[in-house]
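> sequence unknown, structure follows:
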């Protein structure tokens, strides 16, 4: 796989993971904890794919196959780091919404 395609995979999978994580927060806010958890699972899968592409680049570099560092590669890394952060925060938000709904005695779909 060429460098540009690998970079685009990181960007695309990371963007999908970020979007799924944000949607998970919305579902949890509206009381649909099951759907929120499913979206977080899907976000984890997308992040795994992005991480697999990143690991390929890191492994190649560790084996002496140097690639040029481009603005696009930096952009991909930025997307991945932000997606991981948002997914981690989304996990916390979903947990928090579940606790809030439980404390209020509000029925949630779970």
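Alright, I've got the coordinates. Since we're looking at a predicted model, the values are computed, not measured. Numbering: from 1, shown residues only.

> contacts and neighbour counts: CA atoms only from here.
Noted.

> can you list the helices and strands that the biggest helix by length in the chain packs against?
Longest among the helix segments of the chain by residue count, using DSSP state H, is helix 71-104. Based on contacts counted as 3 or more CA pairs under 8 Å, 6 or more residues apart in numbering; DSSP states H and E, the elements that helix 71-104 packs against are helix 3-29, helix 33-62.

> any idea how far the longest one is from the chain center?
Here helix 33-62 is found 6 Å from its chain centre; the criterion is CA atoms, centre = their mean, to the nearest Å.

> in it, what counts as buried?
Along helix 33-62, the positions that meet the burial threshold by neighbour count (16 or more other CA atoms under 10 Å) are 33-37, 39-44, 46-51, 53-54, 57.

> ok, second structure coming up, stack it against the first:
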């Protein structure tokens, strides 16, 4: 596995962890533990930022003609899918927490 592919797999993993934290926050809303829910959303947001930084680096290298980048295609599309759904889940759950509190 190339370094770039490892970074993409890391992006997938971080996005999955972010989404898991967001859904854990939603479970806390059911028990009215809003403080923990907000903490978990903050953790999710931090993970999304970490994923965003990896994504930005990968895209920047892809666009830089001076840096050789492998065409990972489907793997990167898969990573993008995970990253975008984790952001969407976090945004929706964060909104639900604010509405239900």
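Structure received. These numbers were taken from a predicted model, which means no experiment stands behind them.

> what TM-score do we get after superposing?
For this chain pair, the superposition-based TM-score is 0.90 by TM-score structural alignment, normalised by the length of structure 2; 98 aligned residues with a CA RMSD of 1.3 Å.

> got the angle for the longest helix of structure 1 vs helix 33-62?
An angle of 150 degrees separates the directions of helix 71-104 of structure 1 and helix 33-62 when computed by axes from the mean of the first three to the mean of the last three CA atoms, to 10 degrees.

> in helix 71-104 of structure 1, what's buried?
Of the residues in helix 71-104 of structure 1, those buried by neighbour count under the rule 16+ other CA under 10 Å are 73, 76-77, 79-80, 82-84, 86-87, 90-91, 93-95, 97-98, 101.

> I'd like to know how many residues surround residue 14 of structure 2.
Here the number of neighbours of residue 14 of structure 2 (other CA atoms under 10 Å) works out to 24.

> who's in contact with it?
Residues near residue 14 of structure 2 by CA atoms under 8 Å, 6 or more residues apart in numbering: 47, 48, 50, 51.

> and with 7 Å instead?
For residue 14 of structure 2, the set of contacting residues under the criterion of CA atoms under 7 Å, 6 or more residues apart in numbering consists of 47, 51.

> dump the helices and strands packed on helix 71-104 of structure 1 to CSV, plus distance to residue 69 of structure 1.
Output for those, formatted as CSV (distance: least, CA to CA, whole Å):
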stretch, distance to residue 69 of structure 1
helix 3-29, 10
helix 33-62, 11
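
> can you tell which of these is closest to residue 68 of structure 1?
Closest of those to residue 68 of structure 1 is helix 3-29, at 9.0 Å (criterion: CA to CA).

> by how much does that closest one deviate from structure 2 on average?
Helix 3-29 of structure 1: mean distance to aligned residues in structure 2 after superposition is 0.7 Å, counting by mean CA distance after the TM-score superposition for structure 1.

> centre of the chain versus that helix, how much separation?
Averaging C-alpha positions (CA atoms, centre = their mean) puts helix 3-29 of structure 1 5 Å from its chain's average.

> where in structure 2 does that helix fall?
Equivalent residues of helix 3-29 of structure 1 are located at 4-30 in structure 2, counting by TM-score structural alignment.
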